[in-house]
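Colleague: Pasting the sequence and the predicted model now:
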Amino acid sequence: MSLPKIDEIKTLSINELENEILNIRKELFKLRLRRKTKQSFKSHQFKHQKHRLAQLLMVKKST
């Protein structure tokens, strides 16, 4: 699985950006919770979600 592309993000509206940021933060919280409770999870998802969050925040800042 490759990292998410920024081209998809640039077409989102401000409200969609806010919703996507909130969803990514919730997902990161769930992943951290799964890691701490020793449940199974895919460790590469941390990298992908953090990368996606950074992209979203960068696009939000530039608008």
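Modeller: Yep, it's here.
Colleague: can we go C-alpha only for contacts and neighbour counts from here?
Modeller: Will do.
Colleague: L56 against N15, yeah?
Modeller: No - L56 is beyond contact range of N15, at 11.9 Å (criterion: CA atoms under 8 Å).
Colleague: Please say which of those two ends up with more neighbours.
Modeller: Set L56 next to N15 and count neighbours by other CA atoms under 10 Å: L56 wins out with 20 against 9.
Colleague: got another, please set it beside the one above:
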Amino acid sequence: MKASELRDLDDKGLREHLATARRELFGLRLQHATGELENTAGLRSAKRDVARALTVVRQRGIDPNQKS
């Protein structure tokens, strides 16, 4: 998701997107460690997606770990 799209989300939606992106990254890391991952470029894009979301969260000054 692009940074401009992330900025359009409300705080709750942004936290949900961040949680989903983190779960996806965890799954990809697990697949990579077990040798099941075929497309390793997905790891890079997932890391960047998490980083983009965290950047927007920090710009807004909200706690990324807070439950809604």
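Modeller: Structure's in. What do you need? Just so we're clear, the structure is a prediction, and the values are computed from it rather than from any experiment.
Colleague: quick one: contacts for K26 of the first structure?
Modeller: Contacts for K26 of the first structure (CA atoms under 8 Å, 6 or more residues apart in numbering) come out as none.
Colleague: what about it, distance to K47 of the first structure?
Modeller: Computed as CA to CA, to the nearest Å, the K26 of the first structure to K47 of the first structure distance reads 15 Å.
Colleague: again with I14 of the first structure
Modeller: Separation of I14 of the first structure from K47 of the first structure (CA to CA) stands at 24 Å.
Colleague: do the same with L31 of the first structure
Modeller: Distance of L31 of the first structure to K47 of the first structure, computed by CA to CA: 11 Å.
Colleague: With K10 of the first structure instead?
Modeller: Taking CA to CA, one finds K10 of the first structure at 20 Å from K47 of the first structure.
Colleague: what's whatever helix or strand E18 of the first structure lives in aligned against in the second structure?
Modeller: Using DSSP states H and E, E18 of the first structure sits in helix 14-36. Per TM-score structural alignment, the counterpart of helix 14-36 of the first structure in the second structure is residues 11-33.
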